[in-house]
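Colleague: this one's sequence-less:
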């Protein structure tokens, strides 16, 4: 049995509590709720107490401070993030080194990896591969967040270093119409990512082509609430197996570090002012 605490951005953490109580290998021993981006850098005595008494921490839709994560890893806590955490480049490097020393395990929940259908496909995938990814851009879609998930999916799937990045944008009347990104990895894998407000939902998805194998198709967005709950449960179960040093799939800080590096390059290539998309867009 693994003792786990919940640190949540929700006042009652209903979703996290409901999810975790149905996993037999876990025992929820405490809850610290009601955090927000305004309070994330304020150290809570309760957070410190929970981190000290638990083996693992579940961060529920909340971006915890670097200091809290650093202290937790130094105590050899294992960390589960239900959303992608935000750290600077230097902070990530430091946390990766500390995690290796403390043998602290990390899991970042990415639906594109842990949804049940996609998980079965991942078991059949290996590099090198050719990935073809199509994303429909809509007013409610956060482009940078969408790309973060895709890049974490790719860095998890490939297990090698980035070799080359190419980008192209085609402006439309009301801003860009198409953004194409090509990534080449040292393994020989290549990924083509096409984002456009002219792509229909039915044409979205991820295709993985490999030599001597049928194409693997992955759902990339528009997950139903039931699918997301099941996917997160899968991610927690793999996290538990990782803690026990059994075979498992985990999206760790090293994957986040590489995805963030790629995202920084894309920002520079597409937009010199550092914002991912601005009012004026042009081909590069």
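Modeller: On my side now, so go ahead. These numbers come from a predicted model, not from an experiment.
Colleague: going forward, measure contacts between C-alpha atoms and count neighbours the same way
Modeller: Will do.
Colleague: residue 49: what's it in contact with?
Modeller: With Cα atoms under 8 Å, 6 or more residues apart in numbering as the criterion, no residue contacts residue 49.
Colleague: would you map the helices across the stretch 101-250 of the chain?
Modeller: Assigned by DSSP state H, counting those that start in this stretch, the stretch 101-250 of the chain shows helices spanning 111-114, 116-122, 143-158, 225-243.
Colleague: so what does the longest one touch, helix or strand wise?
Modeller: Other helices and strands packing on helix 225-243, by 3 or more Cα pairs under 8 Å, 6 or more residues apart in numbering; DSSP states H and E, are helix 14-20, strand 78-81, strand 106-108, helix 111-114, helix 116-122.
Colleague: ok, second structure coming up, stack it against the first:
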């Protein structure tokens, strides 16, 4: 049974994210721009029609549905292009405006919805299972500490279960099918390692995303109550690049884990010309 080399995967993921950022930006700038343009328009429309005394629940729900749908499709087109770059060496040379919605992207959207439903089901099941232990545990350790500890345990258990399914995304690109069973079997004996790849791999990005707004505020100070397109612009630009960077990190974390489990080197690629993908060595052998 192959084991995922956690820190090696993280190292290659960040090397890809920053070493190939020019190519990543070329492939992702337009779909990311579409997402942020739609989000700004929806936010302005919602804010303009919002009445605190009688909020329009239908309008709020419609805004949520629109943003969720746009986010799913934009994330899919970005993620598929980066998956293909890592798994097949396909950087779409000469393509400066990339926004594709094809069968693979639609499978990504379907898989994301399916994983979301599974996450809700797992959270609900764990909540029900924890009820018999919650009250006595809280009473024995102190209500706040006990419930906090129990919540953390539930999150970790849910994370371990879902981590085993995340390789469904590389499976979609490599094998053109939503294969939850294949993703689950591929990570057998690697649940902790897969969880570690995601948890530890995203820590530097999380730290960066937390520090960046403070750094931005020092560079572009503004009045606390000021609200205008000019004051919003630095924040929008920052969030735009953080959105691209987050995808440029989580995608290679999954792809290099997938490669490790298939015994494919980080700089080796799959051959999509046959019915069963074969490895192409860098030297063509």
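Modeller: That came in fine, so what should we check first? Because the structure is predicted, anything quoted here is derived from the model rather than measured.
Colleague: mind checking the TM-score on these two?
Modeller: The TM-score (TM-score structural alignment, normalised by the length of the first structure) is 0.24; 118 aligned residues with a Cα RMSD of 6.2 Å.
Colleague: turn the helices and strands packed on helix 225-243 of the first structure into TSV, columns for mean neighbour count.
Modeller: Formatted as TSV, these follow (neighbours: other Cα atoms under 10 Å):
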stretch	mean neighbour count
helix 14-20	15
strand 78-81	24
strand 106-108	24
helix 111-114	26
helix 116-122	17
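Colleague: for those, give me TSV that also has distance to residue 169 of the first structure.
Modeller: Below are those laid out as TSV (distance: least, Cα to Cα, whole Å):
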stretch	distance to residue 169 of the first structure
helix 14-20	39
strand 78-81	33
strand 106-108	30
helix 111-114	25
helix 116-122	29
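Colleague: of these, which is nearest residue 6 of the first structure?
Modeller: Set against residue 6 of the first structure and scored by Cα to Cα, these come closest in helix 14-20, at 7.5 Å.
Colleague: report all helices and strands that the closest one contacts.
Modeller: strand 26-32, helix 225-243.
Colleague: in TSV, list the ones you listed along with mean neighbour count and distance to residue 119 of the first structure.
Modeller: As requested, these are exported to TSV (neighbours: other Cα atoms under 10 Å; distance: least, Cα to Cα, whole Å):
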stretch	mean neighbour count	distance to residue 119 of the first structure
strand 26-32	17	22
helix 225-243	19	9
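Colleague: for those, give me CSV that also has distance to residue 47 of the first structure.
Modeller: What follows is these, written out as CSV (distance: least, Cα to Cα, whole Å):
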stretch, distance to residue 47 of the first structure
strand 26-32, 6
helix 225-243, 21
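Colleague: ok, which of these comes nearest residue 164 of the first structure?
Modeller: Using Cα to Cα, those put helix 225-243 closest to residue 164 of the first structure, at 30.3 Å.
Colleague: can I get the helices of the stretch 101-250 of the first structure in JSON lines with distance to residue 191 of the first structure?
Modeller: Listed next are those as JSON lines, based on distance: least, Cα to Cα, whole Å:
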{"stretch": "helix 111-114", "distance to residue 191 of the first structure": "15"}
{"stretch": "helix 116-122", "distance to residue 191 of the first structure": "16"}
{"stretch": "helix 143-158", "distance to residue 191 of the first structure": "8"}
{"stretch": "helix 225-243", "distance to residue 191 of the first structure": "24"}
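Colleague: which one of those lies closest to residue 195 of the first structure?
Modeller: Residue 195 of the first structure sits nearest to helix 143-158 of all the helices of the stretch 101-250 of the first structure, at 8.7 Å, using Cα to Cα.
Colleague: picking that back up, closest to residue 71 of the first structure out of the helices of the stretch 101-250 of the first structure?
Modeller: Comparing these under Cα to Cα, the one sitting nearest is helix 225-243, at 18.4 Å.
Colleague: how much does the closest one deviate in direction from strand 26-32?
Modeller: 110 degrees (axes from the mean of the first three to the mean of the last three Cα atoms, to 10 degrees).
Colleague: strands along the first structure, start to end?
Modeller: 2-8, 26-32, 56-60, 78-81, 106-108, 130-136, 162-172, 175-185, 190-196, 205-209, 216-218 (DSSP state E).
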